[in-house]
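Colleague: got a predicted model here, sequence first, then my questions.
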Amino acid sequence: MSSTGRAAEVRLSIPADGAYIAVPRAVVGNLAARNDFTVDAIDDLRIAVDEACALLLPEAADGVLDCVFEIEPPQLTVRASALVRSGWMPDTDSFGWTVLTALVESAAAETNDGRLTITVTATATATETL
């Protein structure tokens, strides 16, 4: 949520290079912490975003990975996308996809005009179980 109490959106473009994958992970961690996600939920979301980006990195045809972080409390949605070769979709039976889907409420992959977008959504909970 922005300081005005309304929904907010953050956009990020990084080179499709493993050296930059920590950037979207750090951004989602900061946004989740500012929006009342528990420590465990923040860690899960960081790992899920890391996996989504890692799936896209080797397939990014133009060398760019885009991330859009949509904050609409209590939900945080992340859309990681890249231009990919025609017909490529992530293997939903892979270990990376299994990890990704286990850590968030929902995960989906879709293509539109050669751009593959992996969307993950998580919701903040009021308390953390210790």
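Modeller: Nice, I can see it. Numbering: from 1, shown residues only.
Colleague: use CA for all of it now, contacts and neighbours both
Modeller: Fine.
Colleague: which parts of the protein are helices?
Modeller: Listed in chain order, the helices found in the chain under DSSP state H are 22-34, 39-56, 95-103.
Colleague: in stretch 87-103, which residues are buried?
Modeller: Met89, Pro90, Gly96, Trp97, Leu100, Thr101, Leu103 (16 or more other Cα atoms under 10 Å).
Colleague: show the contacting residues for the third one.
Modeller: So that's Gly96. Gly96 sits next to Glu51, Leu55 when contact means Cα atoms under 8 Å, 6 or more residues apart in numbering.
Colleague: ok, now how distant is it from Gly18?
Modeller: For Gly96, the distance to Gly18 (Cα to Cα, to the nearest Å) stands at 15 Å.
Colleague: count the residues that sit near Ala8.
Modeller: For Ala8, the number of neighbouring residues by other Cα atoms under 10 Å comes to 15.
Colleague: tell me how far it lies from Ser81.
Modeller: Following Cα to Cα, the distance that separates Ala8 from Ser81 is 19 Å.
Colleague: kindly report the same for Thr121.
Modeller: Using Cα to Cα, which is the criterion applied here, Thr121 is 15 Å from Ser81.
Colleague: of these two, who's got more company?
Modeller: It is Ser81, of Thr121 and Ser81, that has more neighbours when counted by other Cα under 10 Å, with 25 against 21.
Colleague: take a look at this one as well, against the first:
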Amino acid sequence: MSETSSPAVGGTTAAGRPDEVELRLPADGAYASVLRTLTAGLAARLDFTIDDIEDLRIAVSEAAAMVLDEADPGAVLDCSFRIGADRLALTIAADALAPTAPDYESFGWQVLATLADEAAIDSVAGRYTVRLVVRSSLAS
């Protein structure tokens, strides 16, 4: 067996772009645990603390719930991760023919805005997207 080397997690590709991971799931709450598990695994590889990882899991759960509430029946949940040296940027989106306006007073938004370093919602006809960025508490 030969060993292969992999690029440092949180590095950049040979072309100088940040590492990216994409996941497509049925827009069904039954698959939210897959998204949370992948997110936690990526954060662990970035050496996020246990508390950071748990906060991120909660934030991802809230973001996914927001998107799932707006997703069209039979839609696909598109999730993408951009991995930096000390941060994880996540986008969760789904097709939504008639999404409602974001509710910035909702409990879910308050949790997301508290746990993420950056958070945003795009609600346009045809697509509902939640974006968030979480940095490691160990980052200086």
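Modeller: Okay, I see it. Values in this document were obtained by computation on a predicted structure and should not be read as measured data.
Colleague: TM-score for the pair, please.
Modeller: TM-score for the superposed chains, counting by TM-score structural alignment, normalised by the length of the first structure: 0.88, backed by 126 aligned residues with a Cα RMSD of 1.9 Å.
Colleague: before we move on, back to that, can you lay out the helices of the first structure as TSV showing distance to Asp113 of the first structure?
Modeller: Written out in TSV, the entries for the helices of the first structure read as follows (distance: least, Cα to Cα, whole Å):
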stretch	distance to Asp113 of the first structure
helix 22-34	24
helix 39-56	16
helix 95-103	23
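Colleague: need the winner for burial among those.
Modeller: Highest mean neighbour count of those: helix 39-56, a mean of 21 (counted as mean count of other Cα atoms under 10 Å).
Colleague: what span of the second structure lines up against that helix?
Modeller: Counting by TM-score structural alignment, helix 39-56 of the first structure lines up with residues 50-67 of the second structure.
Colleague: how big is the offset of that stretch relative to the first structure?
Modeller: Taken over the aligned residues, the distance from stretch 50-67 of the second structure to the first structure averages 0.6 Å (mean Cα distance after the TM-score superposition for the first structure).
Colleague: might you calculate how far that stretch sits from the centre of the chain?
Modeller: In this view, stretch 50-67 of the second structure has its centroid 8 Å away from the chain centroid, taken as Cα atoms, centre = their mean, to the nearest Å.
Colleague: from Ile92 of the second structure, how far out is the nearest residue to Val124 of the second structure once chain neighbours are set aside?
Modeller: With Cα to Cα, 6 or more residues apart in numbering as the measure, Pro99 is the residue that lies nearest to Val124 of the second structure, at 6.8 Å, once sequence neighbours are left out. Per Cα to Cα, Pro99 of the second structure is found 14 Å from Ile92 of the second structure.
Colleague: now do Ala139 of the second structure
Modeller: Using Cα to Cα, we find Ala139 of the second structure at a distance of 24 Å from Ile92 of the second structure.
Colleague: can you check Ala65 of the second structure too?
Modeller: Shown here: Ala65 of the second structure relative to Ile92 of the second structure, a distance of 10 Å by Cα to Cα.
Colleague: same question, Leu25 of the second structure
Modeller: In this structure, Leu25 of the second structure and Ile92 of the second structure are 11 Å apart, going by Cα to Cα.
Colleague: which residues touch the residue nearest the centre of the second structure?
Modeller: Residue closest to the mean C-alpha point of the second structure, counted by Cα atoms, centre = their mean, is Leu90 at 3.2 Å. Listed by Cα under 8 Å, 6+ apart, the contact partners of Leu90 of the second structure are Cys79, Ser80, Phe81, Arg82, Arg131, Leu132, Val133.
Colleague: restricted to buried residues, select those residues in ChimeraX.
Modeller: In ChimeraX, the members of the contacts of Leu90 of the second structure classed as buried (16+ other Cα under 10 Å) are selected with the following command:
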select :79,80,81,82,131,132,133
